[in-house]
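Enquirer: Provided below are the primary sequence and the corresponding predicted coordinates.
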Amino acid sequence: MTRYAAFLRGVNIGGVNMKMADVTAALTDAGFTDVTTILASGDVLLDSGATATKVRAKAEAALRDTFGYDAWVLVYDLRTVSAVAEAYPFDPEVDGYQSWMTFISDPTVLDELAALADDAGPDEKIARGEGVLYWQVPKNSTLDSTIGKTMGKKRDKSSTTTRNLRTLAKVVK
């Protein structure tokens, strides 16, 4: 059995609203074990003997069937998530700033988003990681930032999801 983090995209932030107890039940009914949710952020820990690719497909199907929405889930084993969080390249606690990571499963999308570092404003920091884009912006300017403006593209929804570094710390502890 492998312990996975499943990141549900677009849950409880201006669109698809669901109770985490219902998410837990749906994923448990789908055959996953030791299912635990973190806050109401769409972050789920679960155990499975399947590969991350199979866990993703099964979780997306379970959420679509249960909640009737176009579910997108990115799945990583917990060691990978921990390594990604530990590799955050900027000072994680800068007063007045927020620290983010965008997990990206499509290498082409990662290339495109990483290229935006050249267009970043003076208060933005953007760095490419292994399957992830790290970024840091002033508080209250996330959606107006170079990266924030791109996150709503429909074509990227199935392959990207963004998490705050503080929330991610709760996932890996």
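Expert: Done, it's in. Since we're looking at a predicted model, the values are computed, not measured.
Enquirer: going by C-alpha atoms from here, please, whenever you check contacts or count neighbours.
Expert: Will do.
Enquirer: separation between residue 32 and residue 10?
Expert: From residue 32 over to residue 10 the distance is 22 Å, taken as CA to CA, to the nearest Å.
Enquirer: so which strand or helix has residue 64?
Expert: helix 52-67 (DSSP states H and E).
Enquirer: so what touches the next helix or strand after that helix?
Expert: Going down the chain from helix 52-67, the next helix or strand is strand 73-77, by DSSP H and E. Residues outside strand 73-77 that contact it (CA atoms under 8 Å, 6 or more residues apart in numbering) are 2-9, 52-53, 55-56, 59-60, 103, 105, 158-161.
Enquirer: below is structure B, check it against A:
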Amino acid sequence: MKYCAFLRGVNVKGTNMKMADVCQVFKDAGMKEVSSVLASGNIVFSSDENAEKLKTILEKAMSEQFAYEAFLFVKSQEETVRFWSSIPFEKREDAHIYAFVGVPGIQNTLMEEFQKASQTENEKAAIVDTIFYWQVPKGNTLESSFGKVLGKKSLKDQFTSRNVNTFEKVLKKMN
């Protein structure tokens, strides 16, 4: 089965790694057809194992190889298609749209945090099925009230986010 591992916190805040090295860790852990998509920690691969077991294997391998506490979320090709095909907002030149990959139920926590935060004009959030989407005007991602919430240490092992365009690139690599 084809999967994508979405790594949290890669190539930000001092956790720097080459994607070729990350791919090698995946290969050494028994994954097949391994390749990376962008430098933000999106690894496409094949395995006969289930996603839950893969998460455990790969987090341990990454933590050992790179001496950091690795967090990643493994999604099947079918699940990855849903992230791309369920986008609830119309694409705009002046906004980014992010989708959040995480533990079960994280979409509800994120929506609660979004509703508590002050929003800028044209900033929106929606849940489609179990996927949380956030639209934010370009240039406001890190400065927005909600953007600051996303950096909370208490949430670091709960989710990671990607610009929705990344899902399109991941799916092209999976095909």
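Expert: Perfect, I can see it now. Remember, predicted model here, so these are calculated numbers, not experimental data.
Enquirer: now do the helix holding residue 64 of structure 1 against strand 73-77, angle only.
Expert: If you take axes from the mean of the first three to the mean of the last three CA atoms, to 10 degrees, helix 52-67 of structure 1 sits at 140 degrees to strand 73-77.
Enquirer: give me the mean deviation of helix 52-67 of structure 1 from structure 2.
Expert: By mean CA distance after the TM-score superposition for structure 1, the fitted helix 52-67 of structure 1 averages 0.6 Å away from its aligned residues in structure 2.
Enquirer: and that helix, what's buried?
Expert: Within helix 52-67 of structure 1, the residues scored as buried using 16 or more other CA atoms under 10 Å are 52, 55, 56, 58, 59, 60, 61, 62, 63.
Enquirer: separation between the last one and residue 157 of structure 1?
Expert: Read it as residue 63 of structure 1. Residue 63 of structure 1 is 16 Å from residue 157 of structure 1, by CA to CA.
Enquirer: same question, the second one
Expert: As for residue 55 of structure 1, its distance to residue 157 of structure 1 is 18 Å (criterion: CA to CA).
Enquirer: about what we covered before: run through who's touching the helix holding residue 64 of structure 1.
Expert: By CA under 8 Å, 6+ apart, helix 52-67 of structure 1 touches 4, 6, 23, 26-27, 30, 48, 69-77.
Enquirer: what of stretch 37-48 of structure 1?
Expert: Here stretch 37-48 of structure 1 makes contact (CA under 8 Å, 6+ apart) with 1-12, 19-21, 24, 32-36, 55, 170-171.
Enquirer: ok, now stretch 26-33 of structure 2?
Expert: With contacts defined as CA under 8 Å, 6+ apart, stretch 26-33 of structure 2 is touched by 34, 44, 45, 46, 47, 57, 58, 61.
Enquirer: now the third one: closest residue in space, sequence neighbours ignored.
Expert: Setting aside the residues directly before and after it, residue 45 of structure 2 is nearest to residue 34 in space (CA to CA, 6 or more residues apart in numbering), at 4.3 Å.
Enquirer: wait, doesn't the one you found sit right on residue 23?
Expert: Yes. Counting by CA atoms under 8 Å, residue 34 of structure 2 touches residue 23, with 6.0 Å between them.
Enquirer: who's sitting farthest from the centroid in structure 2?
Expert: Distance from the C-alpha centroid of structure 2, by CA atoms, centre = their mean, peaks at residue 121 (25.0 Å).
Enquirer: quick one, what contacts that one?
Expert: With CA under 8 Å, 6+ apart, residue 121 of structure 2 has these contacts: residue 137.
Enquirer: equivalent analysis for residue 102 of structure 1, please.
Expert: Contacts for residue 102 of structure 1 (CA under 8 Å, 6+ apart) come out as 132, 133, 134, 160, 161, 162, 163.
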